[in-house]
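> Structure for the following, please:
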Amino acid sequence: MCGRYFLNLDENIEEIKKILDEISQKYEKSPILQKVKSGEIFPTEFVPSIVSKDFQREAEILRWGLPLQNKKEVIINARAETILEKPLFSSMISNRCLIPAQGFFEWKKNGSKKQKFFIKPKDCNVFYMAGLYKRVELEGGILVDSFVILTTEPAEEIKHIHSRMPVILKKEYEDLWLFENVSQRALRDLFLRILKPWEGEMEIIEVKNN
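Model prediction:
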């Protein structure tokens, strides 16, 4: 699974600055802009994302996690292998998004203890995870767009840490994920091709005192 990830909005990276500038202009007078999180991202927090608007990339603020009915818990992940079979996720299949990140966190069980790791594709400053989103109603009748992160089998290098990992899209697959509008059968073939474990080298850092 992917239970936390990292995105530093203060870092001087052109790709991040472009997304943040677009969001700042769009939400200039909205209080939701002050809720956008930077650093280690937790479920239910508001974060920058990329969605498809008129077949163009558009920066947007989304909330991580779909609330369960009458419960405080949220659904934060969706298995890439079954998104077309599960009614909740198949109903969201037209609302695909890219979630920018600089790394994600995973925990390895060691008896009664857990060791935290920071993981990212090597030599990659920013990458995009595949997501699905939908409009949901929070307590008080507040409407927000909320997303889940797709997961897949782990890359070879991190199998010893966890049995799942977020779907990190190759650059050439990002627009295919966002914009492709084809039949259900063609979508199934496309997803099999692009929603796969990361094939490049991974950077794995043990996180101390967490």
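
> Please make it C-alpha for all contacts and neighbour counts, starting now.
Will do.

> Can you list the buried residues in the longest helix anywhere in the chain?
Ranked by residue count under DSSP state H, the longest helix found in the chain is helix 14-26. For helix 14-26, a neighbour-count test (16 or more other CA atoms under 10 Å) marks Ile16, Ile19, Leu20, Ile23, Ser24 as buried.

> Tell me the gap between it and the middle of its chain.
Offset of helix 14-26 from its chain centre (CA atoms, centre = their mean, to the nearest Å): 18 Å.

> now do stretch 93-105
With CA atoms, centre = their mean, you get 3 Å for stretch 93-105.

> and that stretch, how far apart are its ends?
End-to-end distance of stretch 93-105 (CA to CA, to the nearest Å): 26 Å.

> Following up with a second sequence; could you model it the same way so I can compare the two?
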Amino acid sequence: MERYVLHAAKTLIEDTFEVSSPSEVLFKHSFNIYPGSPMPIIYNEEQGRSISTGIWGINDSASDEAITEIAKSKLQSDHSELKPCIIPASGFYMWKQSVNDRLPFYVRMLSQEVLGFAGMYKVTESSEGKTNIQFAVITKASNVLLQPLGPTMPLILEPDHYSDWLEGQHQPLLTKFYKDTDLIPDLAVYRVPDLVNDPSENSRALIQAIPKRRDDD
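The predicted structure follows:
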């Protein structure tokens, strides 16, 4: 996954994932999130479920796909530095690959205003002793609806599975979700402006549907 969007209200995110935070900046709307961006993630701590800022990208070298392969093949105990998290999102972008100039599309779920992407996170410490959180999005093979746009999509957790994922029961869930490539959830997919190709652009205009302009859109 290359980019995603989060523009849900603070109260909705807190209610959906059963977390709370006094921070307002943590819930700032962003319509063009790319690797390296600081974004909220949900994870378990000893005192319970928590929400904090993490940086999208682990070690600046391990891709989401690489972390996905680790999660698929190993249990959490085998990679104790990687732990499960949930990434709140409103939707995500995909680019149609079958044309010379890639066409951007926005994907969102009709029945849920805020989604939970399955993820893994890692806590690091800088040379100055500052603690940082890095995260990756778990991806899976695209379902039949999204296959024309790309081979992979983020793994969208069902709300009933949030607790199991955060409590480390991710292996059975991965087995289940990787088998469900033919299932099509209630997704809306539509063409959006080419402005999304510029990471410096960040406005609601990026997720506004535009009409087809040519036969291969």
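
> helices and strands around the longest helix of structure 1, which ones?
Here helix 14-26 of structure 1 touches strand 46-53, strand 56-64, going by 3 or more CA pairs under 8 Å, 6 or more residues apart in numbering; DSSP states H and E.

> The longest one vs structure 2, mean deviation?
Read that as strand 56-64 of structure 1. Superposed on structure 2, strand 56-64 of structure 1 shows a mean distance to its aligned partners of 1.4 Å (mean CA distance after the TM-score superposition for structure 1).

> and the direction of that strand versus that of helix 14-26, what angle?
Relative orientation of strand 56-64 of structure 1 and helix 14-26, computed by axes from the mean of the first three to the mean of the last three CA atoms, to 10 degrees: 80 degrees.

> And the next helix or strand past strand 56-64 of structure 1?
Per DSSP states H and E, strand 56-64 of structure 1 leads on to strand 66-67 as the next helix or strand towards the C-terminus.

> matching residues in structure 2 for that next one?
Mapped onto structure 2 using TM-score structural alignment, strand 66-67 of structure 1 spans residues 58-59.

> Return the distance of that stretch from the chain's centre.
Its chain's C-alpha centre and that of stretch 58-59 of structure 2 lie 16 Å apart, by CA atoms, centre = their mean.

> ok, now stretch 4-21 of structure 1?
With CA atoms, centre = their mean as the basis, stretch 4-21 of structure 1 stands 14 Å off its chain's centre.

> quick one: contacts of it?
Here stretch 4-21 of structure 1 makes contact (CA atoms under 8 Å, 6 or more residues apart in numbering) with 38-43, 48-49, 59, 100-106, 125-126.

> Please pick the buried ones from the residues you listed.
By 16+ other CA under 10 Å, the contacts of stretch 4-21 of structure 1 give 38, 41-43, 48-49, 59, 100-106, 126 as buried.

> Narrow those residues to those in helices?
Among those, no member falls in helices (DSSP H).

> with those residues in mind, which one is nearest to Pro154 of structure 1?
Nearest to Pro154 of structure 1 among those: Glu106, at 11.2 Å, using CA to CA.
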